[in-house]
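# Everything below, folded, please.
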Amino acid sequence: MFVPGVLGSDKTTVSVGTGNTEFYPLYGSVGNIFNSTRRAHRDGLSVVATRDYSGSAAFRKFRRQLFHSSLNRILQPLKPHMTVPRVTRCADGHFRRVIYGLGPYIADYPEQALLTSIVQGWCPVCLSPPDNLDSPSGRRSHEHTDALLEGCTLKELWDDFGIVGDLIPFTTGFPRADIHELISMDLLHQIIKGTFKDHVVEWVEEYIRGTHETAEADRILADIDRRIAITTPFPGLRHFYTGRGYKQWTGNDSKGLMKVYLPAIAGHVPSTVVKAVADVIEFCYLVRRSVINEDTLVSIDAAVARFHAHREIFRATSRPDGFSLPRQHSITHYRRLIQNFGAPNGLCSSITESKHIKAVKRPYRRTNHNRALSQMLLTNQRLDKLAAARPNDENLDAGAIDGPTCIGKVKLAKSYVRKVPRNVHELAEYLEQPRLCELIRRFLFDQLNPASPVPGGRAALDRCPEFSTERVFIFNSARAVFYAPSDMSGVGGMHHERIRATKSWYRGPPRYDCVFLEHDKDAAGFRGLHAARVRLFLRFKFRGVEYPCVLIHWFSARGDSPCPDTGMWIVTPDSERNGRPSLAVVHLDALLRGAHLIGVAGKDFIPVHHFDFSDSLDAFKAFYVNKYADHHAHEIAF
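Here you go, the predicted structure:
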């Protein structure tokens, strides 16, 4: 049995007051690993520069080599069993002969350059020149570097190949270990924060400022912020109350912006700019899937090719020197990395970025800041013992649910709304839904006459069952549980979310969410779905049978294909001939999950005052079906 160790590191500064202590905490994870190695991973590496030598080339070389030597020393306990099997008890209780190895290494680009001993600006896995990174080239390897060391000077290695030739990589001496092959993808820093937030979003702003007068550019950018701020709420969606106006962006902020940014710029910039942004987001969601097949790989290649073509529009305003950016260039290697390591499924240094807060920064704050390292190590040891004493104390993420695979269900909330009428006619008056009784009768006609050629919506009302004395219970929400392994999910791949229909959400304005309903299992993507807005969750008994239902407002797709610029479907709310909204009562089982709709603003500007996110679903005439709300929506609403 071969067990590769997945490694990750993320440079951090813990001395906030003076800023002179840099830590490189190393994190590792395999099924079974020696405790000494686990502790070494958590301890991290501390590098302190002194004023006398911090600027010298010799000291910089010393620091880089110290980093590699420390990693090599940390991993030494594994080395004997990289060639000789070790009998190890596995998680299933069985003993197996295990061969250990070094697996993927997750790191941001500056650390990738340090790990692979290359010059900043070069690619850590290929030999493309820094002024044309996307050009075809050969791959880096230890063998290639060793051959160059025999015939080139250190200066030639630096200038012609981007190699720091006087460093010994930490993988030297380990079997089956080539750091250039072990460098993994980093979705957070390379794609989400790098290509999307730091590159494309900034380029869009520079394009707007470069093609408009200052006052008009400020007006457009302010409207983009307002569009982002009024985005309708959705489970797990980051709400940007002031748009993009943040000085310090976290990884979650960048992920949240990616979900709502595309509709915000549509109409204010040319379609080529919108397509360039859409290509980056589409690429990110494709490589993030938990299951990637050959068709997905083809789609990934197509997204990269489209992005390279569409980004040329930014050359005049933002990138006159070209697009040789290491983080952006990394997307060209993702297909090979996926084929080597498998589906990344969110693999990125955000894992280690969150860990170093717990393992380094918080323990540092508990010290007296005098020779803090030993105090930090002691704190971590004690925290580990406390965690081992209560292994079940961890709380699961709100979005993850344990359960059987591929079984989904929508259930009403456990508690119904109290102090409201139970009679359907009084309830209709209370809810300002005068057609509630009629719609329930038409629903019952469909339930009692499934083979009728005339649906309940078109049947004569006098043919529908009478419904007047039954008690009706209403609910503020329902809980959808569905199979979504690409999102935060339980062991069985199950994810849950809350769908709301309430007159007041957190004592504020009303909230009536949107949903997907399945209508054609054989149609692909959104063609097999309906979009609707929930107006009421209700439950009643009729002739001894209990019916959990939902009152919905239907939406219809505009056209037979998605928007060519954004790649999202556009829907409009349905109306009847007399102008009334097209409502219906359907069984709760017809609901698939929640849907996120974002208003299509086009070239119009959002009012500055008296317009809130709670008004969005009532104010717009058309809506984008946001397939980027989460990864499951991206898989079903394409």
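
# From now on I want contacts and neighbour counts done on CA atoms only, so please keep to that.
Fine.

# Settle this for me: residue 550 is touching residue 534, isn't it.
Yes: contact criterion Cα atoms under 8 Å: residue 550 and residue 534 qualify, at 6.8 Å.

# all helices for the stretch 201-350 of the chain, in order.
Using DSSP state H, counting those that start in this stretch, the helices of the stretch 201-350 of the chain run over residues 202-211, 214-229, 251-265, 271-287, 294-310, 326-329, 334-341, 350-356.

# Next: the stretch 351-500 of the chain.
Using DSSP H, counting those that start in this stretch, helices in the stretch 351-500 of the chain cover 362-365, 372-389, 424-431, 436-448.

# most tightly surrounded among those helices?
Comparing the helices of the stretch 351-500 of the chain by mean neighbour count (mean count of other Cα atoms under 10 Å), helix 436-448 comes out on top with a mean of 20.

# gap between that one and the chain center?
Offset of helix 436-448 from its chain centre (Cα atoms, centre = their mean, to the nearest Å): 41 Å.

# Show residues contacting that helix.
Outside helix 436-448, the residues within contact range by Cα atoms under 8 Å, 6 or more residues apart in numbering are 424-425, 428, 452, 455-457, 459, 461, 463-468, 583-586.

# Name only those of these that count as buried.
Buried by 16 or more other Cα atoms under 10 Å: 424-425, 428, 456-457, 464-467, 583-586, out of the contacts of helix 436-448.

# Please identify which of these is nearest to residue 337.
Proximity of these to residue 337, judged by Cα to Cα, is greatest for residue 586, which lies at 46.0 Å.

# That closest one: which element?
Using DSSP states H and E, residue 586 sits in strand 583-587.

# quick one more, to check against the first:
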Amino acid sequence: MPPREHSPTQVENWGIDKQDDAGFVPEEGTWVDMGHLFQTFHPHMTGCKCDVNSTFINQDVPPLPRTNAPSTDWMPYNDRVKFKTAEFLFKCNQMSAKQINTLLDLWAATLIKHNTIDATPLGDVPWKMFSYDVWYRDPLQIVHNMLVNPAFDRGIKYSLYHDYTSNNKQYWKYLMSGDWAWNQADLIAKNQETYGSTFVPLIIGSDKTVVSVATGQIEYRPLYLSIGNIHNSRSLAKIFESVKPFMETPDVMHFPDCHFRRTVYGLGPYIADYPEQVLLSGIVQNWCPRCLANSKDLDGVHTELLIEQLTYKQVWQEYSIIGDLVPFTNDYPRVDIHELLLPDLLHQIIKGTFKDHLVDWVENYLNITHGARCAAKIMDDIDRRYVSYCIFAGFQQWTGDDSKALMKVYLAAIEGHVPQDMVCTFGAFLDFCYIVQCKALTETDLVQIQDALDHFHKYQEIFKATGTVTTFSLPRQHSLCHYILLIRLFGAPNGLCSSITESKHIKAVKEPWHHSSRFKALGQMLLTNQHLDKLAAACMDFEARGMLHGSCLSEALQELQRYVCTLGVELNLLHFPLIIQEFIHDQQHLDNPNPPKYDPMTAQLFLGKLTIFNSAAALFYAPSNLSGTGGMHQEHIRATPSWHGGPRRNDCIFANVGTNLDSHMGGLAVARVLCFFSFSNRTSHYPCTIVHWYSHVLKGRNPDTGVYIVTPTTNDDDTPDVSIIHVDSIFHAAHLIPVYGSDFIPIISLHDSYDMFNSYYVNKYADHHSFEIA
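The predicted model follows:
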């Protein structure tokens, strides 16, 4: 079964397929075949190439060289070792300037001086300050640095477009494909001077963070900036004033492909948690910053946007808007702060609706229904269910305060302890949550989102009926109603979430603070950030010139070899030589449509050496998961006799055993990996794995939990159903959760879960890829 997210084919020049002296702009409705989807481009904001004087050029002309510097020029670092030393000490080890100087004194060498980083010209955007401790860097210069970064070449959109599937259904993925960017382009295009320009929307994010419990909880409010072309108070008005002139008049910019383009900027989506949204929009707490829903009726469905031309008295009494507080966007063209504020996946759905509402409600229900003592026993059993789950290849063992991890396993943990409508509430909510977090969404997905939301609103009434809660009028929960509209406006919300800004807190605030002197720390922290930016810019420049290929030192791989019979004894598989014999027979006849029947008496027997591995790494395209460059994700599937010095660990997998789409999970089967090994036979090399198969208990999904149930398979003689498969048959890691039922369980090791129960849920909530598969 293919994943939901497909990798679209690159289209050079994004729809510009011919040109004249002024440059060619495709007509409205131009369609480009992308294999599995089609694109239509905006007729005016097309990202045509120009020269430094803003004159359009031939669109096929090659770019100028990125730099005239030779591949041996490491300026100002002198050589590669000195650059890598600076990068290691300052970025990886995060050593302070004083410690670096001490180290160099001890070395008595001239490897590198700390001020070499200061001398790096790339990525240099100085800090400025106004009022009381408000520091900022010119966003226009920051965007300039981003747009010339060679790392973004082939990963940047120069024109606005809409994606459509082959059946003419709209397809939302990136910000530049949403209706908001298209509507912005319509407004910009009223100025003929902007014809053929590139639209660059600025994505802003702010999120309060705290450091140093010992010194009184110092609060910082970092402001983050990105641009929507890349494949996530009045002081704000001051910070962005350098961008304002170029929101209507083009700025000529140098882009990652080394071409110049006319560029028009715009203030785009603002990523912030609900308290921050209250401040930005000038509303009163507990009201919605996007619509006219009354604070006492947020559990209803409201989609009307805030209206204009109301008196202060009206907006205060009827809509709780503080009329004399002017949003920072007030004097900027084409900006409505209420439109740009996005519901936040992390704080409003995962930590808000799930952890702070639903999980707490379950505990409240248990206390109300069973009393404190009995409820505590049930909660202890739920906790034991948490720690009994086997570790999954996609994540490590979780803790109680990890809301994202808790979502993966909570449904199975509470089943049997709460009414079935509560289980269905969580099932509907998790379906909603996982669908909206997908990297790409179609109109069919929007229907599924609405269906999941309707079921969530239906089943959550059990919490009112049991007296657990009295109202669902909660701003964070109300935000679920806006997701379909916002997906149409801004694309898939997975890339516009405060988890992005929250992850930046560590590198931008907390680590620099811990490596400061703690006295007047802010200036030191900002200087650290500036140094890190310079190192990153230098690294990108050296990489683009082919100067960082390979590594300074290489590592040796250690492999452990055993004989077939020895491995068979260790795995308690006495017929292992016959299993590997059958595997070789099948591999030798893969291309034969009528292969000879396997005969153990005549098939070739292999008794040679095997190379054993404790894990296998899978690299695949899964941009809805937390992933790296280009949406690629890597996971390790483990089969090791000892995990971190403790018991063995054997992960489960989805294996590709056929293409019958009428079967469970599109022909994918569930199995447990017993061992990874490889061997050579004649001229062929076989990387493979021994697996224990699982079979489905039901013909379909469990009607209550909405997930599949499997059980370990045995042969007629009650021995485990074991086979050898090629590693290419492994599709993805699988996570199984025991079906606990209503019985209490003892304290067990998480490593024993796969051996102690008769049936297991195939956890579709383990990650986004599992959600698509199962």
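
# Now the TM-score, please.
Here the TM-score for the pair of chains, by TM-score structural alignment, normalised by the length of structure 1, is 0.82; 561 aligned residues with a Cα RMSD of 2.7 Å.

# re earlier: can you list the helices of the stretch 351-500 of structure 1 in TSV and add distance to residue 539 of structure 1?
What follows is the helices of the stretch 351-500 of structure 1, written out as TSV (distance: least, Cα to Cα, whole Å):
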stretch	distance to residue 539 of structure 1
helix 362-365	49
helix 372-389	44
helix 424-431	11
helix 436-448	11
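
# So residue 627 of structure 1 versus residue 200 of structure 1, what's the distance?
From residue 627 of structure 1 over to residue 200 of structure 1 the distance is 20 Å, taken as Cα to Cα, to the nearest Å.

# Which one's more surrounded, the two?
The residue with more neighbours, out of residue 627 of structure 1 and residue 200 and counting by other Cα atoms under 10 Å, is residue 627; that gives 24 against 20.

# which ones are touching that one?
With contact set as Cα under 8 Å, 6+ apart, residue 627 of structure 1 has these partners: 568, 596, 633-638.

# change it to 10 Å
259, 282, 285, 526, 567-569, 595-597, 633-638 (Cα atoms under 10 Å, 6 or more residues apart in numbering).

# Repeat that for residue 392 of structure 2.
Per Cα under 10 Å, 6+ apart, neighbours of residue 392 of structure 2: 635-638, 649-653, 733-736, 766.

# ok, those in structure 1: which stay?
Retained in structure 1 (both residues aligned by TM-score structural alignment, their matches' Cα atoms under 10 Å) from the contacts of residue 392 of structure 2: 635-638, 651-652, 733-736, 766.

# any chance of the residues you listed in TSV, plus neighbour count?
TSV is the format used below for those (neighbours: other Cα atoms under 10 Å):
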residue	neighbour count
635	17
636	18
637	25
638	25
651	25
652	28
733	26
734	27
735	28
736	27
766	23
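
# Those residues into JSON lines, with extra columns for distance to residue 287 of structure 2?
Formatted as JSON lines, these follow (distance: Cα to Cα, whole Å):
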{"residue": "635", "distance to residue 287 of structure 2": "42"}
{"residue": "636", "distance to residue 287 of structure 2": "45"}
{"residue": "637", "distance to residue 287 of structure 2": "46"}
{"residue": "638", "distance to residue 287 of structure 2": "48"}
{"residue": "651", "distance to residue 287 of structure 2": "46"}
{"residue": "652", "distance to residue 287 of structure 2": "46"}
{"residue": "733", "distance to residue 287 of structure 2": "42"}
{"residue": "734", "distance to residue 287 of structure 2": "41"}
{"residue": "735", "distance to residue 287 of structure 2": "40"}
{"residue": "736", "distance to residue 287 of structure 2": "41"}
{"residue": "766", "distance to residue 287 of structure 2": "34"}
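
# before we move on, back to that, tell me the residues that contact both of residue 550 and residue 534 of structure 1, please.
Residues touching both residue 550 of structure 1 and residue 534 (Cα under 10 Å, 6+ apart) are 501, 584-585.

# Tell me the one among the residues you listed nearest to residue 291 of structure 1.
Once Cα to Cα is applied, the member of these that ends up nearest residue 291 of structure 1 is residue 501, at 33.5 Å.

# Now the alignment partner in structure 2 of the closest one: closest residue in space, sequence neighbours ignored.
In structure 2, residue 501 of structure 1 lines up with residue 639, judged by TM-score structural alignment. With Cα to Cα, 6 or more residues apart in numbering as the criterion, residue 639 of structure 2 has its nearest non-adjacent residue at 4.4 Å, and that residue is residue 650.

# give me the number of residues near the equivalent of that neighbour over in structure 1?
Matched by TM-score structural alignment, residue 650 of structure 2 corresponds to residue 512 in structure 1. Residue 512 of structure 1: 23 surrounding residues under other Cα under 10 Å.

# Repeat that for the one 10 residues further on.
Neighbours of residue 522 of structure 1 under the rule other Cα under 10 Å: 8.

# Just give the nearest non-adjacent residue to it, would you?
residue 528 (7.0 Å).

# Please list which of the contacts of residue 627 of structure 1 are preserved in structure 2.
Retained in structure 2 (both residues aligned by TM-score structural alignment, their matches' Cα under 10 Å) from these: 259, 282, 285, 567-569, 595-597, 633-637.
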